[in-house]
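Peer 1: after the sequence you'll find the predicted model.
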Amino acid sequence: MTEYFSLADSDVIGFDLDHTLCRYHLKETSRLIYESFARYLVEHKGYDKDLLNLTPATWDFCFKGLVVDLEDGNLVKLAEDGTVLRATHGTNDLSTEDIIKHYGPKREWGHFNSLNTTFTRSAKYYFYDNYFDLPGALLCGRVVDMLHKRGNEVNSDFWKDMVAAIDHNYKTSAFKVLVRMC
């Protein structure tokens, strides 16, 4: 989990839904994914329009292997043994002292064994493990920032809206229509 792949890596090669080998332009693809999720949150869930405004530097926040702790809004980068290498609350970096306050002197993330052994989804965390997820990590961080700005408590409730945005944008019915057209 210590490898860093950022969106600055401009292209990746992978398989599309129909198993076609494709070259993905990460910057453009990530921007489209982020914008579609953010637009849904703004238009359907009443989130602040500021979520739609990004600068090129904003993308430095994204790299594979981030875990969002849904209970407190922290995003953590873990070492292979579960040690918290770095963490943010929303998009704001936590200091070493803050990391120790949250995760103890050994900087241990409490759900690491569950994540490391099963890779199952959890109501307590979400692991951003692929390039199509990374825009969601940025959006999660920015939503936490927005909740703080509004004076709202950060808890796992915001995740329901994130999942709704994902469901809205990746409806399987949209893929069925494409298959029928071919």
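Peer 2: Nice, thanks for sending it over.

Peer 1: going by C-alpha atoms from here, please, whenever you check contacts or count neighbours.
Peer 2: Noted.

Peer 1: now do the contacts for the one residue sitting closest to the centre of the chain.
Peer 2: What sits nearest the mean C-alpha location of the chain, by CA atoms, centre = their mean, is residue 137, with 1.8 Å. Contacts for residue 137 (CA atoms under 8 Å, 6 or more residues apart in numbering) come out as 62, 66, 68, 128.

Peer 1: quickly find the element holding the third one.
Peer 2: Right, the one you point to is residue 68. Using DSSP states H and E, residue 68 sits within strand 66-69.

Peer 1: who does that strand touch, helix- and strand-wise?
Peer 2: Here strand 66-69 touches strand 74-78, strand 125-128, helix 134-150, going by 3 or more CA pairs under 8 Å, 6 or more residues apart in numbering; DSSP states H and E.

Peer 1: repeat the analysis, applying 10 Å as the threshold.
Peer 2: Judged by 3 or more CA pairs under 10 Å, 6 or more residues apart in numbering; DSSP states H and E, strand 66-69 is in contact with strand 74-78, strand 84-89, strand 125-128, helix 134-150.

Peer 1: deepest of those, which one?
Peer 2: Ranked by mean neighbour count, the helices and strands packed on strand 66-69 are led by strand 74-78 with a mean of 25 (mean count of other CA atoms under 10 Å).

Peer 1: any idea how far residue 154 is from residue 109?
Peer 2: As judged by CA to CA, to the nearest Å, residue 154 and residue 109 stand 19 Å apart.

Peer 1: could you do residue 115 as well?
Peer 2: 10 Å.

Peer 1: then residue 86?
Peer 2: Counting by CA to CA, the gap from residue 86 to residue 109 is 11 Å.

Peer 1: same check on residue 149?
Peer 2: With CA to CA as the criterion, residue 149 and residue 109 are 26 Å apart.

Peer 1: residue 156 now?
Peer 2: 17 Å.

Peer 1: more neighbours: those two, which one.
Peer 2: Neighbour comparison, residue 156 and residue 109: the larger count goes to residue 109, with 19 against 16 (by other CA atoms under 10 Å).

Peer 1: got another, please set it beside the one above:
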Amino acid sequence: MQDRNTTAAMPFERGIFCNRTLNLRSIRAIGYDMDYTLVHYRVDEWEGMSYHHLKEKLLAEGWPVEELEFDPQLVMRGLIIDRELGNLVKANRFGYIKRACHGTRPVPFEEQRRQYARTLIDLHEDRWVFLNTLFSLSEGSMYAQLVDLLDQRRLPAGLGYAELQSVVRRSIDLAHMEGQLKADILADPGRFITPDPETPLALLDQKHAGRKLMLITNSDWPYTQAVMSYSFDPHLGGGMTWRDLFDLVICSAGKPGFFARETPAYEVVNPEGLLRPVVGPLKAGSVYVGGHAGLVEELFGLSGEQILYVGDHMY
């Protein structure tokens, strides 16, 4: 008799993991993030290049970081920066700290217990920075290495651990805003992107099952168009493109504020990204910049409980 338990043979990376009850029968629309969700990057290459641009920013400020190298094994998604003590910590689901490193040095258990015996992590406090996406790996790696340099008094005088984290975040945000990293990726997408032929086909199945599909990404329109075309179009037959899969595309969404604040939307009216202010409801099949979740609910006539959003953030 054939074994009908197909989950046993499913690769780990194909699994779906859930920490709460989810009734898919009530879901009428599914929204997807793009980066590290529908589009898979080679983490070492992407974060290595991000680290490189961050390092260049610090070198331009005269910091002694020329010998530092990106270490993908140093940091993982889910760790938390303690801006007060200069530590990277691992906490359980209740906020109790289980492991800690000061810079790149593991903190001995007794020292860790003295530091955190009465501490419960509250991510709303400025003291803590949650590395909750794969985009955070270069930031966490550089911060840990800079803590070592700060302790050796090799960084500018007057810096504390909190100020150090602010400098790292500001520098990496600047590198992203200047478009350096995305320009590198578009110049050589095969180096950074690992296309998954099954992803567009899975979305096509969902569309045929009657679900409304949305792409809601913080990336801008030119980058989204190029990356989605590279990742999806070769695996869709019948002259289809990635645009045919989605009932709505929203770029530069400004998540997580997209889900909580009302901001104006602009329609993308040509491939070059010309924008036109939106007056009235959104239109199905169009591409927009900005906006907010309320406009999506209005377009499809659905409540928030009927819409599932899939992304890469850990909460």
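Peer 2: Here it is on my side, so go on. Here the structure is a predicted model, which means the values were calculated and not measured.

Peer 1: show me the common contact partners of residue 115 and residue 109 of structure 1, please.
Peer 2: Listed as contacting both residue 115 of structure 1 and residue 109 by CA atoms under 10 Å, 6 or more residues apart in numbering are residue 82.

Peer 1: which residues touch stretch 109-125 of structure 2?
Peer 2: Applying CA under 10 Å, 6+ apart, the external contacts of stretch 109-125 of structure 2 come out as 80, 82, 85, 89, 91-102, 106-107, 127-130.

Peer 1: trace residue 124 of structure 1 over to structure 2, please.
Peer 2: If you follow residue 124 of structure 1 across to structure 2 using TM-score structural alignment, you land on residue 127.

Peer 1: its match - nearest residue in space that isn't next to it in sequence?
Peer 2: Nearest non-adjacent residue to residue 127 of structure 2, counting by CA to CA, 6 or more residues apart in numbering: residue 83, 5.1 Å away.

Peer 1: contact partners for the one you found?
Peer 2: Taking CA under 10 Å, 6+ apart as the criterion, residue 83 of structure 2 is in contact with 126, 127, 128, 129, 160, 161, 162, 163, 164, 165, 166.

Peer 1: was I right about the third one contacting residue 82?
Peer 2: Yes. In this structure, residue 128 of structure 2 sits in contact with residue 82. The criterion is CA atoms under 10 Å, and the distance is 5.1 Å.

Peer 1: which neighbours do these two share?
Peer 2: By CA under 10 Å, 6+ apart, residue 128 of structure 2 and residue 82 have these common neighbours: 88, 89, 121, 162.

Peer 1: what do we get in structure 1 for the first one?
Peer 2: Matched to structure 1 by TM-score structural alignment, residue 88 of structure 2 sits across from residue 75.

Peer 1: ok, now which ones touch its match?
Peer 2: Here residue 75 of structure 1 is in contact with 66-69, 84, 86-94, 125-128, 137-138, 140-141 (CA under 10 Å, 6+ apart).

Peer 1: now do the contacts for the nearest residue to it once chain neighbours are set aside.
Peer 2: Leaving aside its sequence neighbours, residue 75 of structure 1 sits nearest to residue 68 (CA to CA, 6+ apart; 4.3 Å). Shown in contact with residue 68 of structure 1 (CA under 10 Å, 6+ apart): 74-77, 87-90, 124-128, 137, 140-141, 159.

Peer 1: make it 7 Å
Peer 2: Contact analysis of residue 68 of structure 1 by CA atoms under 7 Å, 6 or more residues apart in numbering lists 74, 75, 76, 125, 126, 127.

Peer 1: just checking, the fourth one touches residue 73?
Peer 2: No. With the criterion set as CA atoms under 7 Å, residue 125 of structure 1 and residue 73 do not qualify as a contacting pair; they are 9.5 Å apart.

Peer 1: show me what residue 137 of structure 2 aligns to in structure 1.
Peer 2: Per TM-score structural alignment, residue 137 of structure 2 is aligned with residue 134.

Peer 1: and the helices in structure 1?
Peer 2: 26-45, 96-103, 112-118, 134-150, 157-169, 172-181 (DSSP state H).

Peer 1: out of those, flag the one nearest residue 20 of structure 1.
Peer 2: Of all the helices of structure 1, helix 172-181 sits nearest to residue 20 of structure 1, with 14.0 Å by CA to CA.

Peer 1: contacts for the closest one?
Peer 2: Residues contacting helix 172-181 of structure 1 (CA under 7 Å, 6+ apart): none.

Peer 1: of all the helices and strands packed on strand 66-69 of structure 1, which one is nearest residue 16 of structure 1?
Peer 2: helix 134-150 (17.1 Å).

Peer 1: how much does the closest one stray from structure 2?
Peer 2: In the superposition against structure 2, helix 134-150 of structure 1 averages 0.9 Å from its aligned positions (mean CA distance after the TM-score superposition for structure 1).

Peer 1: the match of residue 137 of structure 2 and residue 96 of structure 1, how far apart?
Peer 2: Here the criterion is CA to CA. By it, residue 134 of structure 1 lies 24 Å from residue 96 of structure 1.

Peer 1: how much space between the closest residue to residue 51 of structure 1 other than its chain neighbours and residue 142 of structure 1?
Peer 2: Excluding the flanking residues, the one nearest residue 51 of structure 1 by CA to CA, 6+ apart is residue 38, at 6.0 Å. From residue 38 of structure 1 across to residue 142 of structure 1, the span is 10 Å (CA to CA).

Peer 1: give me the common contacts of the two.
Peer 2: Common contacts of residue 38 of structure 1 and residue 142 (CA under 7 Å, 6+ apart): residue 51.

Peer 1: which is the next helix or strand following the helix or strand where residue 183 of structure 2 lies?
Peer 2: Taking DSSP H and E as the definition, residue 183 of structure 2 sits inside helix 180-187. Under the assignment DSSP H and E, the closest C-terminal helix or strand after helix 180-187 of structure 2 is helix 189-192.
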